[in-house]
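*Asks:* build me a model:
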Amino acid sequence: MKFLLFLCIAAALMAACFKELPEKESIQGFLRRLGVPSLAAVLFFLAGSALFMTPVAGIFLASLGWVLAVEIDRYVSSYRSRQVQKQLKDFVTSATSLYMADNTTPEVVRMASTYMSEPIASDLRNMLIERQLKGTAFPVMFNRLSNRYQIPEMGAVARIIEAGDITGGARAIARGLSRLGDAMRRRERILAERYRGILEPAIAAGLVLIILIGTSVLDATTFRAVFVTNGLAGMMLGIGVGIIVGLSLLILNLLKNKDVGV
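*Replies:* Model prediction:
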């Protein structure tokens, strides 16, 4: 009964903290979004409760399991988007040169599709096919890619092409893409400087985390009898696990740059 009570409390806390509520979607999508994190949380809860002899530690570790599962899924599912984002800078640079040579948008897309690597090359070829079959405008298709990959810069390309077609033609598009390329390079420099700035604190926090994990595991194995016989000591061990989980989550957030879109 105690086990079920603590399990329900853990589930309620995670739902309140992370707001991962089910939506109308496919079974596969539901399992990926909620099933896998829930399973990870349950396994972490069981392992933490058994190893550290208290459900308090299990609850803390369950929250860590949930977050890790969500972050791993997000990283895996965004692989294609990351590839496109890396290639987009090369596309913008080459398209700027092609527009400066007074090429039209279909010509620019066709030439770029011949030397760009996957997956963006296939997307550009599909644009050309859809343009021929349906007459869809290129800004519409670039906006669609922006929404699919969650890349705002792709939407900026669409707006630049749309505005250039109305105002100044190929040269105006080239100037807009040139400014976009400069902004993308500045963003890369900001990210590089940010990661250099957080590298030392992250390494220091990682070393402290390793020491704390080693100490807590040592307490739960070598000195296990002390914590079994002393309820207060067991509770303090559970709180110590909570500190370790908090530090782990802090390191994860430290490695993110939410203000620059990462």
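*Asks:* from now on I want contacts and neighbour counts done on CA atoms only, so please keep to that.
*Replies:* OK.
*Asks:* after the helix or strand encompassing residue 180, next one along is what?
*Replies:* Taking DSSP states H and E as the definition, one finds residue 180 inside helix 169-221. On the C-terminal side of helix 169-221, the nearest following helix or strand under DSSP H and E is helix 224-229.
*Asks:* show me what counts as buried in that next one.
*Replies:* 224, 227 (16 or more other C-alpha atoms under 10 Å).
*Asks:* list the contacts of it.
*Replies:* Contacts to helix 224-229, defined as C-alpha atoms under 8 Å, 6 or more residues apart in numbering, come from residues 53, 220, 233, 234, 237.
*Asks:* quick revisit: now find how far off-centre the helix holding residue 180 is within its chain.
*Replies:* The chain centroid and the centroid of helix 169-221 are separated by 12 Å, computed with C-alpha atoms, centre = their mean, to the nearest Å.
*Asks:* output the contacting helices and strands for it.
*Replies:* helix 36-52, helix 79-100, helix 152-166, helix 231-254 (3 or more C-alpha pairs under 8 Å, 6 or more residues apart in numbering; DSSP states H and E).
*Asks:* for the comparison step, fold the sequence that follows:
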Amino acid sequence: MTERFRASRHDWQAYEGSGMTSLRTRKRMVERLVSQGINDNDVLEAMTHIPRHLFLDQALAHKAYEDVSLPIGHAQTLSQPYIVARMTELLMGGQRIDKVLEIGTGSGYQTSVISALFPMVYTVERIASLQKQARARHNDLSLLNILYRITDGGFGWPSAGPYDAIICTCAPDEIPQDLINQLSEGGRLVIPVGDQTKQDLWLVEKTSTGVRKTLVEPAFFVPLKSGVVRAVEY
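*Replies:* Alright, predicted model coming up:
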């Protein structure tokens, strides 16, 4: 295992699965990611071992390692493996990252990938029942470096900031200034932006001289919505 992923100190062999959910199937998924241009070994290692099928309803588990997004309820989706890998790779940036903020816990799969790579993850979600389910999955996998909050994702989690990196798994019409404000100097924000007809993935870097925005590639995500659904305090 790579040095960064080994730091998670987790026995992933207990979750190998079988058939369409086996470690062998995950390795084929990772081979496809490499062919799609993903080359960060830490990201590839994490996605080899983290059992994506556990973050879906059992009826959809056999599709977990296909390169498609999948429904998780509440009109939300689990992003396709490529986009999970691509966004995580963009977070790296060749620098030390201790604190990551995730906007949109969703199923908890993206959360798991970054929790296996970085020391501390803060994740916010507007739909309480989704985050409750994700938290239970993380507990089952002994992923203990994650803190949770139910809130409007556009506001982030300012009281816990600043963050070395922020990843947003839903698309606002424009980049929220509140999220840029919560980046530390040298921090990176990876975020899809646009409406349901056209979206792009952006990398935003906060430097000592200002903010640099880089267009990465086209994307398609569920929209970032305001408000909360059945708010629960954790």
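*Asks:* report the TM-score for the pair.
*Replies:* After superposition, the two chains reach a TM-score (TM-score structural alignment, normalised by the length of the second structure) of 0.25; 102 aligned residues with a C-alpha RMSD of 6.2 Å.
*Asks:* picking that back up, and the helix holding residue 180 of the first structure with helix 152-166, angle?
*Replies:* Per axes from the mean of the first three to the mean of the last three C-alpha atoms, to 10 degrees, the angle that helix 169-221 of the first structure makes with helix 152-166 is 170 degrees.
*Asks:* the lengthiest strand in the second structure packs against which elements?
*Replies:* Looking across the second structure with DSSP state E, the single longest strand is strand 183-194. On a contact count with 3+ C-alpha pairs under 8 Å, 6+ apart, strand 183-194 of the second structure meets helix 81-92, strand 163-168, strand 199-207.
*Asks:* most tightly packed of the helices and strands packed on helix 169-221 of the first structure?
*Replies:* Highest mean neighbour count of these: helix 36-52, a mean of 21 (counted as mean count of other C-alpha atoms under 10 Å).
*Asks:* helix or strand right after it?
*Replies:* Next along from helix 36-52 of the first structure, by DSSP H and E: helix 55-77.
*Asks:* returning to what we had before: which of the contacts of helix 224-229 of the first structure sits closest to residue 158 of the first structure?
*Replies:* residue 237 (55.6 Å; C-alpha to C-alpha).
*Asks:* ok, now which ones touch that closest one?
*Replies:* Residue 237 of the first structure neighbours (C-alpha under 8 Å, 6+ apart): 52, 57, 216, 227.
*Asks:* please tell me how far the closest residue to the second one other than its chain neighbours sits from residue 212 of the first structure.
*Replies:* It refers to residue 57 of the first structure. Spatial nearest neighbour of residue 57 of the first structure, excluding adjacent residues (C-alpha to C-alpha, 6 or more residues apart in numbering): residue 238 at 4.3 Å. With distances taken as C-alpha to C-alpha, to the nearest Å, residue 238 of the first structure is found 13 Å from residue 212 of the first structure.
*Asks:* tally of neighbours for residue 211 of the second structure?
*Replies:* Residue 211 of the second structure: 14 surrounding residues under other C-alpha atoms under 10 Å.
*Asks:* gap between the two ends of stretch 122-134 of the second structure?
*Replies:* 13 Å.
*Asks:* what about the helices in the second structure?
*Replies:* 3-6, 23-35, 41-49, 81-92, 109-115, 128-140, 177-181 (DSSP state H).
*Asks:* can you give me the buried ones in the last one?
*Replies:* Neighbour-count burial for helix 177-181 of the second structure flags 179, 180 (criterion: 16+ other C-alpha under 10 Å).
*Asks:* repeat for the second one
*Replies:* Residues of helix 23-35 of the second structure classed as buried under the neighbour-count rule (16+ other C-alpha under 10 Å) are 23, 25, 26, 27, 29, 30, 32, 33, 34.
*Asks:* great, nothing more from me.
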